[in-house]
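Visitor: Have a look; sequence and predicted model below, questions after that.
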Amino acid sequence: MKQDGVQGETCVLWTRTPHPAWVVSPRVCGHPQPGFLLSLLSLHRVKTDRGPAAAPGDALGMASAAPQPSSQTAEETPGFVDAFLHEFPAPLSPESPLPWRVPGTVFSQEEVEGELADLVMGFLGSRSAPPPLAACLAHEAVSQLLQTDLSELRKLPEQEDEDEEEEKAPVTLLDAAGLARSLFTWLWEACSRWQKQVPMAARAPQRQWLVSVHAIRNARRRMEDRHVCLPAFNLLFGLSDPVDHAYFAVFDGHGGVDAARYASVHVQANAARHPELPSNPAGALRAAFGRTDEMFLRKAKREQLQSGTTGVCALITGKTLHVAWLGDSQVVLVQQGQVVKLMEPHRPERQRTPGPPSPPWLSLQDEKDRIEALGGFVSHMDCWRVNGTLAVSRAIGDIFQKPYVSGEADVASRELVGTEDYLLLACDGFFDVVPHQDVAGLVQGHLLRQQGSAEHVAEELVAEARERGSHDNITVMVVFLRDPQVLLEGGAQGVGLSEPETSSPPRS
């Protein structure tokens, strides 16, 4: 989204339904109970004011405009399906314009699921679809489309240079506009069927979520951050796993927004389809980052893209927290008022101290040695940089800096015991000026001033970073693991940093 000055996006979630960041309003998130979709068809309209227009196709939690909380009284509205079919009484005709903007002219076969889920979730969110219903409809439409014969939508790739090595398997490209039109037809048919008989939804949620997100362009010319807030992970990808998954991520692009947008669409889709997700979620996250990097590099080669992105994500599976990261976007955990360091960012100058790996999530090889062993170099030009250019040593994309800039993520896991307060995910625009040990005090101060309301906590943290001199894009996401009112009543139990108790799974 185009943002002017400090204008940004706020996403506050606290409802009893999954509520990803592409539909923004005050709610708490979880999975629907059996038969819950039946009640969704007669829900009240959310209290919202529309912010700046969202960038079409910019969904799955990316930094796009969204409705803002309003003090206006909510009014009852027809069920979403009825409203949808009233707006679209029939499928689109061949001459009708698409109701969304398609990001690009072609998708490769491996990109289709993620890109289509992004399109339909963005569209449904723009029409205030109840989030669990949106996730279920998106899964239904995308899965039905993927079962059809797509051969008529194939497009030939552009001719590559003869001296370039041929890929082992030729890439299959599909017409993006044709896919989008077919997707809308399947979405319309799903709504038409569900108007008559709504299928039973998933089981009852195991937990609820409160998430606050704020993102600004700040003094930069472009907004290159993207974020994902996906408590409806299981519903969107049709997972039958008995354990709930909730996924949160921040991506900080450089050299353009393409890589950050791509990662915010495909990392979660690749994780959802990884065979080890039920048994080894952290390993699935690591593999998802690697696969997304490989996919984007193929796209970058086809379309002459040069951008890259750092990223950090948190996947909460039941009572276990899994984090994965590339570059200097970071996540911290606050437990009983004390900041717990979960990770070490990837910077070119990072070096290991002698002795066994400690903490356990630190890579066995430091970044400087890894880069130099590959034939690259690390130099200081206002900051430490890889080959005199990038200030991060791991990222998705950056095709001309591979393999020195690695796409292999680090991961860590930690059991949640119930005393954790919240997670904070942010890009370097925040953490470059706000040290970890300040986080707990800033959040606690906000809760004290707002009598326990966390509605604007991310916005206040972003403002604090800007006040401290950050000129970069800034994205902050706070995922509460306990009720903020409880945190306020308990007061700050501790200040500063504590030793991590995370573990890193073996590399496959």
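Guide: Sure, I can see it.
Visitor: Please make it C-alpha for all contacts and neighbour counts, starting now.
Guide: OK.
Visitor: Could you pull out the buried residues of stretch 186-203?
Guide: 186, 187, 188, 189, 190, 191, 192, 194, 195, 198, 201, 202 (16 or more other CA atoms under 10 Å).
Visitor: what residues are up against the residue lying closest to residue 255 once chain neighbours are set aside?
Guide: The shortest distance from residue 255 to any non-neighbouring residue, by CA to CA, 6 or more residues apart in numbering, is to residue 307 (4.4 Å). Applying CA atoms under 8 Å, 6 or more residues apart in numbering, one finds that residue 307 lies in contact with 253, 254, 255, 256, 257, 258, 259, 397, 398, 399.
Visitor: want to throw the residues you listed into CSV with distance to residue 335 and neighbour count?
Guide: Output for the contacts of residue 307, formatted as CSV (distance: CA to CA, whole Å; neighbours: other CA atoms under 10 Å):
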residue, distance to residue 335, neighbour count
253, 30, 26
254, 32, 22
255, 36, 14
256, 36, 17
257, 34, 19
258, 35, 20
259, 33, 33
397, 34, 33
398, 36, 26
399, 39, 20
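Visitor: So which of those residues is the closest to residue 286?
Guide: residue 397 (15.4 Å; CA to CA).
Visitor: how far away is that closest one from residue 429?
Guide: 20 Å (CA to CA, to the nearest Å).
Visitor: How far does stretch 420-440 stretch from one end to the other?
Guide: Using CA to CA, the two ends of stretch 420-440 sit 12 Å apart.
Visitor: Could you do stretch 221-232 as well?
Guide: 33 Å.
Visitor: List the buried residues for the longest helix seen in the chain?
Guide: Ranked by residue count and defined by DSSP state H, the top helix of the chain is helix 281-303. Within helix 281-303, the residues scored as buried using 16+ other CA under 10 Å are 281-300.
Visitor: take a look at this one as well, against the first:
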Amino acid sequence: MMEVLKIAVLFLGAFVVTIALSYGVSVSCMMVYDEGGVSAVLQSPECSRWILSSGYPRNQTVNCQAATFQGSREYQEDRLLCDLHMKIPLLGKTGLEEFTIGLVAVFDGHGGNEASEMASKLLLDYFYMHAVFNSYKLMTQYRGVLPVTEDDITQLEILREALLNTIHEVDFKFSQDAFEKKLFSGSTATIALLVDGKILIANVGDSKALLCTENIQSGNLTANLSAIELTEDHHPDRDDERARIQAAGGSIIGLGVPRVNGILAVSRSIGDVYLKRFLLGFILIGRMHSRDSIRER
């Protein structure tokens, strides 16, 4: 019985190694990721070489349009990010399959541009790598092939978890940098994933995502325009946010605009280390919006 168990363990280990190596990720890199996340992978000489050789195209802005307004400040604190042609391997019916995913993000910086700048530079790579490593982990669980009944659900969960882990790690990395350099800036983050005709929205702070549609019916010269708000603002005067902030020892002060300790008008953000005990860097991920569900509204 012991010999059979040893053989089974060795077979499973060989299976895991084969999966990882066949797609360019070594077992040692997977271990580095488990221990320290994407930041640790980027600092590893072996793993960083794999990343550079993976051929991943970054920040493809074709078909992206944007407009910004700087206001009265001497410099722009906001950042935009758009890549509509990300190629990410996700676990599918026949193993790892390459999916094309669009990612659009807005970062509304405040108190400086350091937080929005770092977040916009790290987001694509961090999201890509979290999605890839999560897919490799599931391959070992499902022995390389995803059950048909769990195909779409599991892929959605991979993307959800990758988004959560990305924002958490970006917030942690910037907060470390801010403590060392005495930076006081922060940023919102609103991210839209475009996957197979569906939209997944995640946000922290109060940068809104609106889905605008135009419906022109045959024979009718007028168009029906509509806008759907896909995000929920994180403001300190929300009942749930107020309760959390006050439980942490903070207060909501402000004439006209409620602010955390009379300073910050959002209750969740990237950075803002001087108020970190009262804030959350956790993003709120909404439900997936499909074309059919949008048409029904």
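Guide: Everything's here; your move. Note that the coordinates shown come from a computational prediction; the quantities given were computed from them, not determined experimentally.
Visitor: if we can go back for a sec, restricted to helices, list the buried residues of stretch 186-203 of the first structure.
Guide: 186, 187, 188, 189, 190, 191, 192, 194, 195.
Visitor: Turn those into a markdown table, including distance to residue 140 of the first structure.
Guide: Formatted as a markdown table, those follow (distance: CA to CA, whole Å):
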| residue | distance to residue 140 of the first structure |
| --- | --- |
| 186 | 8 |
| 187 | 8 |
| 188 | 11 |
| 189 | 10 |
| 190 | 7 |
| 191 | 10 |
| 192 | 12 |
| 194 | 11 |
| 195 | 14 |
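Visitor: Identify the farthest-apart pair in those residues.
Guide: 186 and 195 (14.1 Å).
Visitor: Could you pull out the helices in the second structure for me?
Guide: Using DSSP H, helices in the second structure cover 2-22, 27-43, 45-53, 114-141, 151-181, 239-247, 291-295.
Visitor: ok so, going back, the second structure: which residue goes with the residue nearest to residue 255 of the first structure?
Guide: Structural correspondence for residue 307 of the first structure with respect to the second structure (TM-score structural alignment): residue 185.
Visitor: try residue 409 of the first structure
Guide: Residue 409 of the first structure maps onto residue 283 in the second structure, by TM-score structural alignment.
Visitor: Neighbours of that match, how many?
Guide: 25 (other CA atoms under 10 Å).
Visitor: what's near enough to touch it?
Guide: So residue 283 of the second structure contacts 164, 167, 202, 203, 204 (CA under 8 Å, 6+ apart).
Visitor: Give the equivalent position in the first structure for the fourth one.
Guide: Going back to what we said before, that points to residue 203 of the second structure. Aligned partner of residue 203 of the second structure by TM-score structural alignment: residue 325.
Visitor: neighbours around residue 36 of the second structure, how many?
Guide: When neighbours are counted by other CA under 10 Å, residue 36 of the second structure comes out with 13.
Visitor: again with residue 341 of the first structure
Guide: Neighbours around residue 341 of the first structure, by other CA under 10 Å: 20.
Visitor: just checking, it touches residue 332?
Guide: Yes. Shown here, residue 341 of the first structure and residue 332 form a contact pair, counting by CA atoms under 8 Å, at 5.5 Å.
Visitor: which residues do these two both contact?
Guide: residue 436.
Visitor: What lines up with residue 79 of the second structure in the first structure?
Guide: Checking TM-score structural alignment: residue 79 of the second structure goes with residue 226.
Visitor: correct me, but that match touches residue 250?
Guide: Yes. Between residue 226 of the first structure and residue 250 there is a contact at 6.1 Å, judged by CA under 8 Å.
Visitor: so what sits against both of these two?
Guide: In contact with both residue 226 of the first structure and residue 250: 264, 475, using CA under 8 Å, 6+ apart.
Visitor: Now residue 448 of the first structure: closest residue in space that isn't a chain neighbour?
Guide: residue 488 is the one closest to residue 448 of the first structure (CA to CA, 6+ apart), at 6.6 Å.
Visitor: List the contacts of residue 377 of the first structure.
Guide: 368, 371, 386, 387, 388.
Visitor: measure residue 189 of the second structure to residue 130 of the second structure for me?
Guide: Counting by CA to CA - residue 189 of the second structure and residue 130 of the second structure are separated by 18 Å.
Visitor: okay, those two: which has more neighbours?
Guide: residue 189 (27 against 21).
Visitor: Can you report how many residues lie near the closest residue to that one other than its chain neighbours?
Guide: The shortest distance from residue 189 of the second structure to any residue other than its chain neighbours is 4.7 Å, reached at residue 107 (CA to CA, 6+ apart). Counted with other CA under 10 Å, residues neighbouring residue 107 of the second structure total 28.
Visitor: Could I get the contacting residues of the aligned residue in the first structure for residue 107 of the second structure?
Guide: Counting by TM-score structural alignment, residue 107 of the second structure corresponds to residue 251 in the first structure. Residues near residue 251 of the first structure by CA under 8 Å, 6+ apart: 225, 226, 227, 260, 263, 264, 309, 310, 311, 312, 329, 427.
Visitor: now the residues you listed as TSV including distance to residue 351 of the first structure?
Guide: As requested, the contacts of residue 251 of the first structure are exported to TSV (distance: CA to CA, whole Å):
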residue	distance to residue 351 of the first structure
225	27
226	29
227	29
260	27
263	27
264	29
309	22
310	19
311	21
312	21
329	18
427	22
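Visitor: Just the ones of these in strands?
Guide: 225, 226, 227, 309, 310, 311, 312 (DSSP state E).
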